[in-house]
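Chemist: Please work out how this folds:
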Amino acid sequence: RHSVSYQGSCVDNVPIESWFSLLKCESLKLHHISTRNQAKQLVSEYVIYYNQHRLQEQLKELTPIQYRALALY
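Modeler: The predicted structure is shown next:
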């Protein structure tokens, strides 16, 4: 596996590794995936769910979309 982080910066991937863990636990492991298209569809649906519906404790119990909207105003 090739890393795209800067040399000596092991924490660069922490947020995305955490997100992938949630994706697997909250979506992919709950379905029997038999095709690549089915996997792509599940990931697309999870991205929408994560950004628009899943409340985030670290974002004051808002969704990422809601939190970003508040930050812009």
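Chemist: Every contact and neighbour count from this point should use C-alpha atoms.
Modeler: Will do.
Chemist: Which neighbouring elements make contact with whichever strand or helix holds residue 21?
Modeler: Using DSSP states H and E, residue 21 maps to helix 14-26. Helix 14-26 sits against no helix or strand, with contacts defined as 3 or more Cα pairs under 8 Å, 6 or more residues apart in numbering; DSSP states H and E.
Chemist: want to put them side by side, so please do this one too:
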Amino acid sequence: MSRKGNCLDNSPMENFFGILKQEIYYGNKFYSYEYLKQTIEDFIKYYNEERIKEKLGYLSPVEYREKNVA
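Modeler: Here you go, the predicted model:
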């Protein structure tokens, strides 16, 4: 939970939701809540397990975490 009056606390989530909307929401029509929910769940799995990030040395977040825990 971010502190009152400190928008920087929420910056990572704002960034994630911006990417989510850009990649799956804009330009698509979701005719049911279940389809929207499943699409978001699939995107979160993709974002964490498959989508590589330059900042993480071209690894996915899960790969980066596993590499640095050992």
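Chemist: Report the TM-score for the pair.
Modeler: Scored against TM-score structural alignment, normalised by the length of the second structure, the superposed chains reach a TM-score of 0.90; 70 aligned residues with a Cα RMSD of 1.2 Å.
Chemist: before we move on, the earlier item: identify all contacting residues around the helix holding residue 21 of the first structure.
Modeler: Applying Cα atoms under 8 Å, 6 or more residues apart in numbering, the external contacts of helix 14-26 of the first structure come out as 43, 46.
Chemist: The same query, at a cut-off of 10 Å, please.
Modeler: 27-30, 42-43, 46-47, 50 (Cα atoms under 10 Å, 6 or more residues apart in numbering).
Chemist: can you check stretch 35-45 of the second structure too?
Modeler: 16, 20-21, 23-25, 29-30, 33-34, 46-47, 49-51.
Chemist: okay, and the helix holding residue 21 of the first structure goes to which residues in the second structure?
Modeler: Residues 11-23 of the second structure are matched to helix 14-26 of the first structure when aligned by TM-score structural alignment.
Chemist: And the next helix or strand after the helix holding residue 21 of the first structure against the second structure, how far off on average?
Modeler: Downstream of helix 14-26 of the first structure, the first helix or strand assigned by DSSP H and E is helix 36-52. In the superposition with the second structure, the average deviation recorded for helix 36-52 of the first structure is 0.6 Å (mean Cα distance after the TM-score superposition for the first structure).
Chemist: Cool, thanks, signing off.
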